[in-house]
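1. I need the structure of the sequence given here:
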Amino acid sequence: MPDIGANDPDGLLAQFSPATAAAYNAYPLPVRKSAWADWKSKKDGGYTAAIVGMPPASAFVKVMLDTVRKELAAANVEIVADLAPDDPTNVPLQLQQFSQAVALKPDVIFFIPLAGEPSVDAVKSAGEAGIPVISLQSIVDSEYAVSVTGNSVLQAMNVGAGTLKAIGGKGNVLRVTGIPGISNELYAEEGFRNVLELCPEVSVAGEVTGFFEATTAQTATLQYLATNPAGVDGVLQSGTMGLGVLNAFQESGLEAPPIADIGATEGFASWAAQNGDYPYVGSTTPTVRQSQVSVDIALRILKGEGPKINQFVNNPFVVDRTNLEELVDPAWKTTDSTDLAGNPEMFFPDNVLKEFFNNPSS
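-> The predicted structure is shown next:
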């Protein structure tokens, strides 16, 4: 595991506990003071919100957006716009939709940016209009946004290191990438690259694209194995596609190698629990909890609790042989693509979340 350190030019993480600050190891963006640190909405209630998401091409995006809608309804927050582009690569359309949302003057915008850098100016326009932006899953380098996420680079480093350890630090691996060019894919690539640099006897034998969809990844992996029947020693996949990759090896009649199960599913974890010799390493994406926390953070900002920084980062929750058995329900089916929640309370537990605010409520 490389110790790259945090990108903290102003030393803002010094005000956090060591455990909380550790989540920023190799975090790809600088930590900045939040533009909302001393701000409070002029309203005491009756808040409105806009959602600018992405197409629910994967299960975790659908669950994330559905949970945001549910939590906003429970908090009596009216959704005045609920937009998403037609394709997960259509950044220009998403930015156009974001501008539409700003024009409606909601009290807060929930945003799943397809690409972080092109979104900076759009987020600034919202901030200058007095509208905080909550960025879910993907991150934005702007003091006007509060990005609520795990550290995708550190996550890939954790799971990648465990996977490469399982193959003895030598051999050939297959890379299964997500959507080319979007932030989450770029950060996974960076994390894997960091650990591969420490394993000079590991070579990347090939690469296929799964678009963060298990069925697409399964098809792409099957095609690769058809022309490389000897298989590979391990697989580094960028997220949510592990079960599809596993199915591809089984369908090809090959023994499944160690697969980095970022964005783990109940099905893969259940299969691993039933196969006690398999060196399972994965990490959870607690989608429901992440969405719940994002709405909580938005309401705290509106009420004037004052976020200290713009990047709310949680330490990745790693699942391996030390905790797999306790997390898996024996009733789960090995075909189930439901997210493995792990221990959802590990994602910004209340005592940690309070560290991020100047005036935290109870």
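
2. going forward, measure contacts between C-alpha atoms and count neighbours the same way
-> Will do.

3. quick one, what contacts the residue nearest the centre of the chain?
-> In the chain, the residue lying closest to the centroid (CA atoms, centre = their mean) is residue 137, at 4.4 Å. Counting by CA atoms under 8 Å, 6 or more residues apart in numbering, residue 137 makes contact with 112, 147-150.

4. Can you tell me the SS state at residue 51?
-> Secondary structure, DSSP: H, G, I helix; E, B strand; the rest coil: residue 51 is strand.

5. so how many other residues sit close to it?
-> With neighbours defined by other CA atoms under 10 Å, the count for residue 51 comes to 25.

6. this one next, for a side-by-side:
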Amino acid sequence: MLSSHAGIAAELDEIPASEKAAYERIDPQVPLGISPLRNFKPKKGPPWKIGYASNYAGNGWRAAIMDEFVNKLLPQYKEAGLVSEVVVTQSELKDTVQIQQMRQMVDDGVDAIIICCSNVTAINQTIEYAYNKGVPVFSFSGYVTSPYAINVTENAAAGGYIAGKWLAEEIGGKGNVVLVSGIPGFATSDSFDIGAKDALAAFPDVKIVGNVAGNWTDQVAQVEVQKFLATNPQQIDGMLVQSSSENGVLNAVLQSGRPLMPIVLGGEASAACFWRKNPEFVSKSFHFWPPRADARMVWDVVMRTLQGQGPKVKSILRAALPYTIDDVKAALPEDCDLNSTDWLEPTGDNWAPSKVLGAFFDKPSDPLTWKP
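-> The predicted structure follows:
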């Protein structure tokens, strides 16, 4: 069951009042309360070496994240004299490998470590190891339960709830739904599913008739949904999908010969292109975890923390943003690519404005123009 403000009121004291709505329907495992890094001071001044201990590289979302870190943010902050390099490792979903890689990063002198979408508990001891060595760890697009980390993430449970409610209403409050999860056991995937099931529980005539793991990867999702549709002849009225799997799910349905049903879209340009060409397909879509905006958000928080700005809380959350067919038309040309690996991102700075992020710090300052 998801938590509401009433259940966590005491731990929301340090959350800016304008941002408390992002903490509605929160996964109760998400750490709240005072950040352990509120009075953090780095071991040395800039330029800092940042570690990115990635645990997966197999989809377009991860590629966009990497490009944003290495080719967009690093040059900016290098020119400003704040960052010297970004050290990247890949563990390919192996917790033991990620643990070893993170420990090696700490021993090799990184000043902070960024992780993404990890198992909520598996690397907690390693996060504590890093913390004790003066190296803060930041989890984005997913959370860890370690009291020593900072989570900078979307409220995935609330996102799942929004998606589930929208889909139930889109199919008229009744019908059979297939749930296409991300990677079971990982924070974002499990939280999203919790929220989605919570929403669907309010619609007794909507039934989840299948649940497959799409691994946040179109190719995997397409195969898994094709197998499900081939072996389950009952009518399917909606697909509740975690991005980045929606294009794979869409292709599986189109190739099955079944009538096209509403599918939850989460930002892939390929699926958005299909929507642009078929505007009656769905009524709206959502930015749940836009990759480049997510990367900029966690980077901002890392920089502010290293600069001694004083993060107030353990978890900085954002809420899903809806977008419409008009937004798609503004972002994609009429001859858009149905096989694009790009993403639609929130316009401008809408995902995590600097003013909003600054409100989570005791001594906020623009991290790019900050001077020691």
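
7. quick one: which two of the contacts of residue 137 of the first structure are the most distant?
-> Put simply, by CA to CA the two of the contacts of residue 137 of the first structure set farthest apart are 112 and 150, 13.8 Å from each other.

8. Looking at the two, which is more packed in?
-> Taking neighbours as other CA under 10 Å, residue 112 of the first structure and residue 150 compare with residue 150 leading, 28 against 24.

9. What residue in the second structure is paired with that one?
-> Under the alignment (TM-score structural alignment), residue 150 of the first structure maps onto residue 154 of the second structure.

10. Tell me how far its match lies from residue 280 of the second structure.
-> Counting by CA to CA, to the nearest Å, the gap from residue 154 of the second structure to residue 280 of the second structure is 28 Å.

11. same check, this time on residue 312 of the second structure
-> Following CA to CA, the distance that separates residue 312 of the second structure from residue 280 of the second structure is 44 Å.

12. can you give me the strands for the second structure?
-> 48-54, 83-90, 112-116, 137-140, 150-154, 175-181, 206-213, 238-241, 285-287, 315-318, 321-323 (DSSP state E).

13. quick one: which of these is nearest residue 338 of the second structure?
-> So among the strands of the second structure, strand 285-287 is nearest, using CA to CA, at 16.8 Å.

14. what packs against that closest one?
-> The elements that strand 285-287 of the second structure packs onto, with contact taken as 3 or more CA pairs under 8 Å, 6 or more residues apart in numbering; DSSP states H and E, are strand 321-323.

15. The first structure: matching residues for the strand it packs on?
-> Using TM-score structural alignment, strand 321-323 of the second structure corresponds to residues 317-319 of the first structure.

16. before we move on, the earlier item: want to throw the strands of the second structure into CSV with distance to residue 161 of the second structure?
-> Below are the strands of the second structure laid out as CSV (distance: least, CA to CA, whole Å):
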stretch, distance to residue 161 of the second structure
strand 48-54, 27
strand 83-90, 31
strand 112-116, 22
strand 137-140, 20
strand 150-154, 13
strand 175-181, 13
strand 206-213, 14
strand 238-241, 11
strand 285-287, 12
strand 315-318, 14
strand 321-323, 13
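
17. Let me know which of these is the nearest to residue 252 of the second structure.
-> Taking those one by one with CA to CA, strand 238-241 is closest: 11.2 Å.

18. and the closest one, how far from the first structure on average?
-> With mean CA distance after the TM-score superposition for the first structure, strand 238-241 of the second structure departs from the first structure by a mean of 1.0 Å once superposed.

19. Now find how far off-centre that strand is within its chain.
-> 18 Å (CA atoms, centre = their mean, to the nearest Å).

20. quick check, nearest of the contacts of residue 137 of the first structure to residue 355 of the first structure?
-> residue 148 (14.0 Å).

21. Count the residues that sit near that closest one.
-> Residue neighbour count, defined by other CA under 10 Å, stands at 24 for residue 148 of the first structure.

22. what's the matching residue for residue 241 of the second structure over in the first structure?
-> Alignment note (TM-score structural alignment): residue 241 of the second structure maps to residue 237 of the first structure.

23. Distance of that match relative to residue 269 of the first structure?
-> Residue 237 of the first structure is 15 Å from residue 269 of the first structure, by CA to CA.
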